[in-house]
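*Asks:* with the input below, show me the fold.
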Amino acid sequence: MSEEDSRTHFGYQQVPIEEKQQRVRAVFDSVADRYDVMNDLMSLGIHRLWKRRAISLAGVRRGQHVLDLASGTGDLAASFAQIVGTSGRVIMSDINQAMLMHGRERLDNRGIVGNLEYILANAEHLPFANNSFDCVTIAFGLRNVTHKQEALNEMQRVLRPGGRALVLEFSHPTNAPLQRIYDLYSFSVLPLLGRCVAGDSDSYRYLAESIRMHPDQPHLLSMLEQAGLERCEFFNLTGGIVAIHRGYKL
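*Replies:* This next block holds a predicted model:
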């Protein structure tokens, strides 16, 4: 393996592949306690609408089995648990233990128990059998995965035939004026908010950089197709600042 092949991006930095996971974990360890507050501040609350749209496009029904990767504090998992009911099952999974524990405490406090499980797992190597889930989702987590194609391959593997994979992620604005405003906000306002609210500007600078390094909408669509998913499509939200990609295992 060449030196170039042994490195990957962490934001705009090039780091050894084996270091990226540790660095991402440190970012989310740092922000876990203020994660929900920062989400509301950063997006002016619009992230709730993005997630609501993702839940609608997931098409989850009563009695189904759902896997929510990079689940964070569990917004999608909580909604899915209510939809599938007592005859269904939702697994809330994250690679970061601090985020998973914070999410579990949050959902326990809301009384969402019974059909919800919590599993610490790496999206690139899922500890589940083939054809296990009716729906697999990942919201605002794929950009932090070192080997994104491997994670998408795993999502396809654990889906049942007829199941849906859904990726909700920051993406690339579809017009230049919006891109300029978005860049100004991302690199000036976000780190300032991070410093004032979470006491951590570096983590939110990484957030802005990781979004810019994430594949654009057509590229990510081709990655879903490469994973073996079919009928793949994407939906731009808020001018492409966020996109939802969906594909089916047929």
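*Asks:* could you use CA atoms for every contact and neighbour count after this?
*Replies:* OK.
*Asks:* got a list of what the closest residue in space to Gly103 that isn't next to it in sequence touches?
*Replies:* With Cα to Cα, 6 or more residues apart in numbering as the criterion, Gly103 has its nearest non-adjacent residue at 3.6 Å, and that residue is Thr73. Contacts for Thr73 (Cα atoms under 8 Å, 6 or more residues apart in numbering) come out as Tyr35, Asp36, Met99, Leu100, His102, Gly103, Arg104, Arg106.
*Asks:* please generate a structure for the following sequence too, so the two can be compared:
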Amino acid sequence: MNRKETTHFGFQEIPIEEKAHKVAEVFHSVASRYDLMNDLMSFGMHRLWKRFLIELGGIRPGMKILDVASGTGDLARSFSDLIGNNGHIILADINSSMLTQGRERLINLGKVENPSYVQANAECLPFPANYFDRVTIAFGLRNVTRKEVALRSMYQVLKPGGQLLILEFSKPASWLTPLYDVYSFQLLPRLGKLVTGDADSYRYLVESIRRHPDQESLQRLIQSTGFDHCDFYNLSHGIVALHKGYKY
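*Replies:* As a prediction, this is how the structure comes out:
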């Protein structure tokens, strides 16, 4: 008898084919209050983390950029200004509610010239090979069922010389861990319940962070999928890390 392949959903082990659906339920639930919760639970720091990614990315006019797990479009808004009318930014997200939030937000901001929107799974990106100058993913990789498959898909659609940028929660410094655990496991679900009416989704958020590879492990995984000159930068004492890699 063949044993069914499983993966983690937070601290649970579930059949691998169920994860995408369960993650989708989480983000359908919180989409309308997602930006507010990001500001509250990070004390606004997520804006600085994303700004660091944008600065490190060396975005120039005319570039083609793919923002995977684009959410409500924070990165895309800044990319749109930097690439100009001759560039192109595609927001891709597996979750229709998040993609709708991102599209409405950018339209309200007057960003109608260069963004496109595609509902897509990071593991099988429906774009031409060697097409994008940059591929970015911010706080989305930990929700992907098969990270190595997604990374290979991102590698395929990048141009030679193109850059991958991953912003994700990571492993904080040891002196910070006890306080971080109290905040994460005790306060965040309560905040999620208060603001969104959904404590379980933010409990999953915390658990998914703990199950995500640490800085060195993720760097090795990125390298193993073909990327070169890989490096990472710890932000806020390692609570978040920015990883980068190049396709040559």
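*Asks:* TM-score for these two?
*Replies:* After superposition, the two chains reach a TM-score of 0.98 (TM-score structural alignment, normalised by the length of structure 2), with 248 aligned residues with a Cα RMSD of 0.9 Å.
*Asks:* re earlier: filter the contacts of Thr73 of structure 1 down to the buried ones, PyMOL style.
*Replies:* Only the buried entries of these go into this PyMOL selection, using 16 or more other Cα atoms under 10 Å:
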select buried, resi 35+99+100+102+103+104+106
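*Asks:* just confirm the residue nearest to Gly103 of structure 1 is within a strand.
*Replies:* No: using DSSP: H, G, I helix; E, B strand; the rest coil, the secondary structure at Thr73 of structure 1 is coil, not a strand.
*Asks:* for Arg143 of structure 1, see how far away it is.
*Replies:* 17 Å (Cα to Cα, to the nearest Å).
*Asks:* tell me the counterpart of Tyr180 of structure 2 in structure 1.
*Replies:* Using TM-score structural alignment as the criterion, Tyr180 of structure 2 maps onto Tyr182 of structure 1.
*Asks:* quick check: buried residues in the strand or helix carrying that match?
*Replies:* Here Tyr182 of structure 1 sits within helix 176-184, counting by DSSP states H and E. Residues Leu178, Gln179, Tyr182 are the ones in helix 176-184 of structure 1 that count as buried (16+ other Cα under 10 Å).
*Asks:* next one: stretch 23-43 of structure 2
*Replies:* Val23, Ala24, Val26, Phe27, Ser29, Val30, Ala31, Ser32, Tyr34, Met37, Leu40, Met41.
*Asks:* just send these back as CSV, with distance to Gln163 of structure 2 too.
*Replies:* CSV is the format used below for these (distance: Cα to Cα, whole Å):
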residue, distance to Gln163 of structure 2
Val23, 27
Ala24, 28
Val26, 30
Phe27, 27
Ser29, 32
Val30, 30
Ala31, 29
Ser32, 31
Tyr34, 27
Met37, 29
Leu40, 31
Met41, 29
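*Asks:* the strands in structure 1, which residues?
*Replies:* For structure 1, the strands defined by DSSP state E cover 7-10, 13-16, 65-69, 89-94, 116-120, 133-139, 159-170, 230-237, 242-248.
*Asks:* including mean neighbour count, could these go into a markdown table?
*Replies:* A markdown table is the format used below for those (neighbours: other Cα atoms under 10 Å):
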| stretch | mean neighbour count |
| --- | --- |
| strand 7-10 | 18 |
| strand 13-16 | 14 |
| strand 65-69 | 26 |
| strand 89-94 | 26 |
| strand 116-120 | 17 |
| strand 133-139 | 25 |
| strand 159-170 | 23 |
| strand 230-237 | 16 |
| strand 242-248 | 23 |
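*Asks:* out of those strands, which gets nearest to Ser210 of structure 1?
*Replies:* strand 7-10 (6.9 Å; Cα to Cα).
*Asks:* relative to structure 2, what is the average displacement of that closest one?
*Replies:* For strand 7-10 of structure 1, the mean deviation from structure 2 after alignment is 0.3 Å (mean Cα distance after the TM-score superposition for structure 1).
*Asks:* quick revisit: which of the contacts of Thr73 of structure 1 lies closest to Gly85 of structure 1?
*Replies:* Of the contacts of Thr73 of structure 1, the one sitting nearest to Gly85 of structure 1 (Cα to Cα) turns out to be Arg104, at 18.0 Å.
*Asks:* now that closest one: how far from Glu154 of structure 1?
*Replies:* From Arg104 of structure 1 to Glu154 of structure 1 the distance is 24 Å (Cα to Cα).
*Asks:* equivalent analysis for Gln97 of structure 1, please.
*Replies:* In terms of Cα to Cα, Gln97 of structure 1 sits 21 Å off from Glu154 of structure 1.
*Asks:* swap in Asn122 of structure 1?
*Replies:* 10 Å.
*Asks:* more neighbours: these two, which one.
*Replies:* Higher neighbour count among Asn122 of structure 1 and Glu154: Glu154, with 20 against 17, using other Cα atoms under 10 Å.
*Asks:* who's in contact with that one?
*Replies:* Glu154 of structure 1 neighbours (Cα under 8 Å, 6+ apart): Ala123, Glu124, His125, Leu126.
*Asks:* same question for Asn39 of structure 1.
*Replies:* Residues in contact with Asn39 of structure 1 (Cα under 8 Å, 6+ apart) are Gly45, His47.
*Asks:* now with 10 Å, please.
*Replies:* Gly45, Ile46, His47, Arg48 (Cα atoms under 10 Å, 6 or more residues apart in numbering).
*Asks:* and the second one, what is it in contact with?
*Replies:* Applying Cα under 10 Å, 6+ apart, one finds that Ile46 of structure 1 lies in contact with Asn39, Asp40, Arg52, Thr238.
*Asks:* same question for the third one.
*Replies:* Residues counted as contacts of His47 of structure 1 (Cα under 10 Å, 6+ apart) are Asn39, Asp40, Leu41, Arg53, Val242.
*Asks:* and it, how far from Gly239 of structure 1?
*Replies:* As judged by Cα to Cα, His47 of structure 1 and Gly239 of structure 1 stand 14 Å apart.
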